[in-house]
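In: I would like the atomic coordinates for the input below:
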Amino acid sequence: MRGIRGATTAETNESSAILTAAEEVLRDMAEKNNIKAEDVVHIWFTVTTDLTAAFPAKATRSLEGWSYVPVMCATEIPVPNSLPRCIRVMMTVNDDRPQEDICHVYHKDAVQLRPDLIN
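Out: Below you'll find the model as predicted:
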């Protein structure tokens, strides 16, 4: 079992912006790691406290075949000067590859969170 990290930022606190950003990072995480819905154990999404217009987990339902993947949302702790409008993702998958072979995905302003993991 492996964890795949992802993060992105939403342009605005609007439902469409949150769902679009979440869907883009999910698709990229799945594609870069060759993950299918049946490989996914569950997905945790967190958002910064300035994103309140939509649950990013809803974006999972826009991926064909992902309707039964268990998803959950939570808010990040409000650390001063943290990255605004940030959506973080932790996808747990059944996978036996070594950790160093997992591709973690960071989009938009979130690339600054883990520049050491950007491919």
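In: can we go C-alpha only for contacts and neighbour counts from here?
Out: Fine.
In: list the contacts for the residue of the chain positioned farthest from its centre?
Out: Distance from the centre of the chain peaks at P80, with 21.9 Å (C-alpha atoms, centre = their mean). Contact partners of P80, counting by C-alpha atoms under 8 Å, 6 or more residues apart in numbering, are absent.
In: for comparison, sequence B:
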Amino acid sequence: MIRGIRGATTVSENTSELIIENTKKLIEEMAELNSVHPEDIASVMISATADIDADFPAKSLRMIEGWKYVPVMCMRELDVNNSLERCIRIMMTVNTTLTQHAIQHVYHNEAIKLRPDLLS
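Out: Presented below is the predicted three-dimensional model:
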């Protein structure tokens, strides 16, 4: 079965270091909590709000050992009034035997406000 794993984080400042560090941490936790290995991943889509432009969040994926061939794409998040600032969202599409209810979505920093219903 193919399932989507959601994740999001924010950065306190628009710096390359924080963008890469926070995105990498989020991806690693998403994979760990859902027992995802690189060969299980169909693709990873990463969006960022317009106020993040110091670096590509997708670069962080390439820093994870074994993830060299995982398809990844960065895109701009919709610019909606009063939306969360400096936010990076991830949709990881994976092959898994987990049920949809068993998938553990991950939200860090200010992004926990996006889906409090999914936090345990």
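In: give me the TM-score for this pair.
Out: Here the TM-score for the pair of chains, by TM-score structural alignment, normalised by the length of the first structure, is 0.98; 119 aligned residues with a C-alpha RMSD of 0.6 Å.
In: what's the match for the residue farthest from the centre of the first structure in the second structure?
Out: Under the alignment defined by TM-score structural alignment, P80 of the first structure is paired with N81 of the second structure.
In: now do the SS call for the residue farthest from the centre of the first structure.
Out: Following DSSP: H, G, I helix; E, B strand; the rest coil, we place P80 of the first structure in the coil state.
In: spell out which helix or strand contains the residue nearest to the spatial centre of the first structure, please.
Out: Residue closest to the mean C-alpha point of the first structure, counted by C-alpha atoms, centre = their mean, is V89 at 2.9 Å. Here V89 of the first structure is covered by strand 86-93, with elements defined by DSSP states H and E.
In: so how much does that strand differ from the second structure once superposed?
Out: Its matched residues in the second structure lie on average 0.1 Å from strand 86-93 of the first structure after superposition (mean C-alpha distance after the TM-score superposition for the first structure).
In: and for stretch 18-28 of the first structure?
Out: Stretch 18-28 of the first structure sits 0.4 Å off on average (mean C-alpha distance after the TM-score superposition for the first structure).
In: what residues of stretch 65-85 of the first structure count as buried?
Out: Residues of stretch 65-85 of the first structure classed as buried under the neighbour-count rule (16 or more other C-alpha atoms under 10 Å) are 71, 73, 84-85.
In: in JSON lines: the residues you listed, plus distance to E23 of the first structure and secondary structure.
Out: What follows is those, written out as JSON lines (distance: C-alpha to C-alpha, whole Å; DSSP: H, G, I helix; E, B strand; the rest coil):
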{"residue": "V71", "distance to E23 of the first structure": "13", "secondary structure": "strand"}
{"residue": "C73", "distance to E23 of the first structure": "14", "secondary structure": "strand"}
{"residue": "P84", "distance to E23 of the first structure": "18", "secondary structure": "coil"}
{"residue": "R85", "distance to E23 of the first structure": "15", "secondary structure": "coil"}
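In: the residues you listed: which two are farthest apart?
Out: V71 and P84 (22.4 Å; C-alpha to C-alpha).
In: what are the ranges of the helices in the second structure?
Out: Per DSSP state H, the second structure carries helices over the ranges 16-33.
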